[in-house]
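# predicted model, plus sequence, below.
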Amino acid sequence: MKAMILAAGRGERMRPLTDLLPKPLLAVAGKPLIQYHLEALAVAGLHDIVINYAWLGHLLPQHLGTGEQFGVNISYSDEGAEGLETAGGIRKALPLLGDAPFVVVNGDVFSDYPYQQLAGKLAADSLAHLVLVPNPVQHPAGDFGISATGYALAAAQQCFTFSGIAVYRPEFFSSVPAGKQKLAPFLREAMQQGKVTAELYQGVWHDIGTAQRLSELSLLLESEYVG
């Protein structure tokens, strides 16, 4: 199974840090955020990885190379200067991802989710399986619900936050037009068709969407290392 790390975002809320570096290369406790993903995916046995890039994206291959030093093999999907949003970016990368289901991880989250478990989570009649997490303070309303039978719900009395971690079949993106396309509308459409499952993960997960949260995570990890 291959994996894709989404790394094409501009990181507007992280400026001025992202004026000189793409967000996934910002340091967390002394090493680039994206390196944590590469190392975790390698441990899980996911060694073939696609990384998309846009803003200052040429710096990603310069820093990461082929991925050999992390025990992985990296292919890159260049989206140009502005990026294609999540669904558009994944659609563009499909030739690199192949015909089998693949894992996708947002480049601006940090988690200890055991990626090796994802291979067995995709049901035979499902197009996607999402990892949801308890709602953080900055996103109290959440995104999606989970039915009693494990299906993702576009609307529910209790919603959880999409972690940015999922496994998809390539067919999920067959209806996505080329160009800039957001993911949520296609997820909601597939949920209404009963084609998306979900789980609630209550382990470590952080959304690194602002400079403050980046700093807080660095301090947390540094304190763990010292401890």
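The structure has been received and is ready for your questions.

# for the rest of this, base every contact and every neighbour count on C-alpha atoms.
OK.

# quick one, longest strand in this structure?
When the chain is parsed with DSSP state E, its longest strand is strand 161-168.

# which elements pack onto the helix or strand just after it?
Per DSSP states H and E, strand 161-168 leads on to helix 184-192 as the next helix or strand towards the C-terminus. Applying 3 or more CA pairs under 8 Å, 6 or more residues apart in numbering; DSSP states H and E, one finds that helix 184-192 makes contact with strand 152-153.

# packing partners for the strand it packs on?
If you count contacts as 3+ CA pairs under 8 Å, 6+ apart, strand 152-153 packs onto strand 145-146, helix 184-192, strand 196-200.

# as a markdown table, the ones you listed with mean neighbour count would be great.
Shown next, in a markdown table, are these (neighbours: other CA atoms under 10 Å):
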| stretch | mean neighbour count |
| --- | --- |
| strand 145-146 | 22 |
| helix 184-192 | 16 |
| strand 196-200 | 22 |
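
# export these to TSV and tack on distance to residue 73?
As requested, these are arranged in TSV below (distance: least, CA to CA, whole Å):
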stretch	distance to residue 73
strand 145-146	34
helix 184-192	29
strand 196-200	28
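
# ok, which of the ones you listed comes nearest residue 85?
Closest of those to residue 85 is helix 184-192, at 10.6 Å (criterion: CA to CA).

# which stretch among the helices and strands packed on strand 152-153 comes nearest residue 223?
strand 196-200 (27.2 Å).

# next SSE downstream of the closest one?
Strand 196-200 is succeeded, C-terminally, by strand 205-207 (DSSP H and E).

# other residues contacting that next one?
Identification of contacts with strand 205-207 by CA atoms under 8 Å, 6 or more residues apart in numbering yields 108-113, 133, 163, 213, 217.

# gap between residue 189 and residue 196?
10 Å (CA to CA, to the nearest Å).

# try this one next to it:
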Amino acid sequence: MTALILAAGRGERMKPLTNTTPKPLLKVKDKALIQWHIEKLIAKGFTTIIINIAYLGEQIIEKLGDGSKWGIKIIYSDERQSGALETAGAIIKSLPLLSETFLVVNSDIWCDYDFDINFKLNNSLAHLILVPNPKHNPNGDFKYKDSFYTFSGIGYYSKKIFENMKIEKKALGPLLKELDAQNKISYELHKGIWSDIGTPERLELANSL
């Protein structure tokens, strides 16, 4: 299975920290957010990781290289010319590089979820990892076992969802809502550590854990 780490956003809410540094390179415990994900993916057996880049993407390439220092392959899906394509657009652009079932991880989350390289979608087209609702998203995103929970930014997807779609700026949320209405998504609830590092305050909190 391949993994796609989403790393193209501008991090507007993280300013001024992101004025000169892309959000995936902001540090928790003296290590870049994106590096935590890479090392966890490697520990779970992933050997090919795709990273989409746009804003200050050259810094990410310089920091991570081609993955050889970890004994893996990192491939960059470059959105610097087009501008960030949002999540679905990023997946569509990266589709030729992805396995039939693939994992997508937001680079700007901090969590202890265990990635599963052998995950099977079975009859679903997507499997989303949900978390208890944080203060900034009290109403949640998706209903699971009679309650609404927040989408963690981690999910397993089938390439079938995105086949024949045009490469363009496209959000993932509406696609997921359509699949949810068709009962094509499965869910699991992660109750461990999880934080959306969306503001300087949340970054500070993660560093204090």
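Right, received. Where do you want to start? Just so it is clear, the model here is predicted, and its values are computed rather than measured.

# what's the closest of the helices and strands packed on strand 152-153 of structure 1 to residue 31 of structure 1?
The closest of those to residue 31 of structure 1 is strand 196-200. By CA to CA, the value is 28.5 Å.

# if we can go back for a sec, name only those of the contacts of strand 205-207 of structure 1 that count as buried.
For the contacts of strand 205-207 of structure 1, a burial check counting by 16 or more other CA atoms under 10 Å picks out 108-111, 113, 133, 163, 217.

# quick check, nearest of the residues you listed to residue 202 of structure 1?
Of those, the one sitting nearest to residue 202 of structure 1 (CA to CA) turns out to be residue 133, at 6.0 Å.

# residue contacts, whatever residue of structure 2 lines up with the closest one?
Residue pairing (TM-score structural alignment): residue 133 of structure 1 is matched to residue 131 of structure 2. Contact partners of residue 131 of structure 2, counting by CA under 8 Å, 6+ apart, are 149-152, 189-191, 194.

# can I assume residue 24 of structure 1 is in contact with residue 108?
Yes. If you go by CA atoms under 8 Å, residue 24 of structure 1 and residue 108 touch, sitting 6.3 Å apart.

# need the overlap of contacts for the two.
Contacts common to residue 24 of structure 1 and residue 108, judged by CA under 8 Å, 6+ apart, are 7, 33-34.

# how near is the counterpart of residue 30 of structure 2 in structure 1 to residue 175 of structure 1?
Residue correspondence to structure 1 (TM-score structural alignment): residue 30 of structure 2 is matched to residue 30. Going from residue 30 of structure 1 to residue 175 of structure 1 by CA to CA gives 41 Å.

# repeat for residue 22 of structure 1
For residue 22 of structure 1, the distance to residue 175 of structure 1 - CA to CA - is 29 Å.

# what does residue 220 of structure 1 give?
41 Å.

# who's more crowded, those two?
Under the neighbour definition other CA atoms under 10 Å, residue 220 of structure 1 and residue 175 were set side by side, and residue 220 has more, 13 against 9.

# wait, residue 44 of structure 2 touches residue 119, no?
No. Assessed by CA under 8 Å, residue 44 of structure 2 is found out of contact with residue 119, at 11.5 Å.

# ok, which stretches of structure 2 are strands?
Counting by DSSP E, the strands of structure 2 are 3-6, 27-28, 31-32, 48-53, 73-78, 101-106, 109-111, 126-131, 142-144, 147-158, 185-189, 194-196.

# residue 40 of structure 2: which of these is closest?
Across those, closest to residue 40 of structure 2 is strand 109-111 (CA to CA), at 10.3 Å.

# go ahead and name everything in contact with that closest one.
Strand 109-111 of structure 2 has contacts (CA under 8 Å, 6+ apart) with 33, 152-153, 192-197, 206.

# switch to 7 Å and redo it
193-197 (CA atoms under 7 Å, 6 or more residues apart in numbering).

# filter these down to the buried ones.
Here, 16+ other CA under 10 Å leaves 194-197 buried among the contacts of strand 109-111 of structure 2.

# widest-spaced pair of the residues you listed?
Within these, 194 and 197 form the most distant pair, 9.4 Å apart (CA to CA).

# can you tell which of the helices and strands packed on strand 152-153 of structure 1 is closest to residue 91 of structure 1?
helix 184-192 (12.0 Å).

# what's the closest one aligned against in structure 2?
Against structure 2, helix 184-192 of structure 1 falls on residues 173-181 (TM-score structural alignment).

# ok, now which ones touch whatever residue of structure 2 lines up with residue 217 of structure 1?
In structure 2, the residue matched to residue 217 of structure 1 (TM-score structural alignment) is residue 206. Listed by CA under 7 Å, 6+ apart, the contact set of residue 206 of structure 2 reads residue 28.
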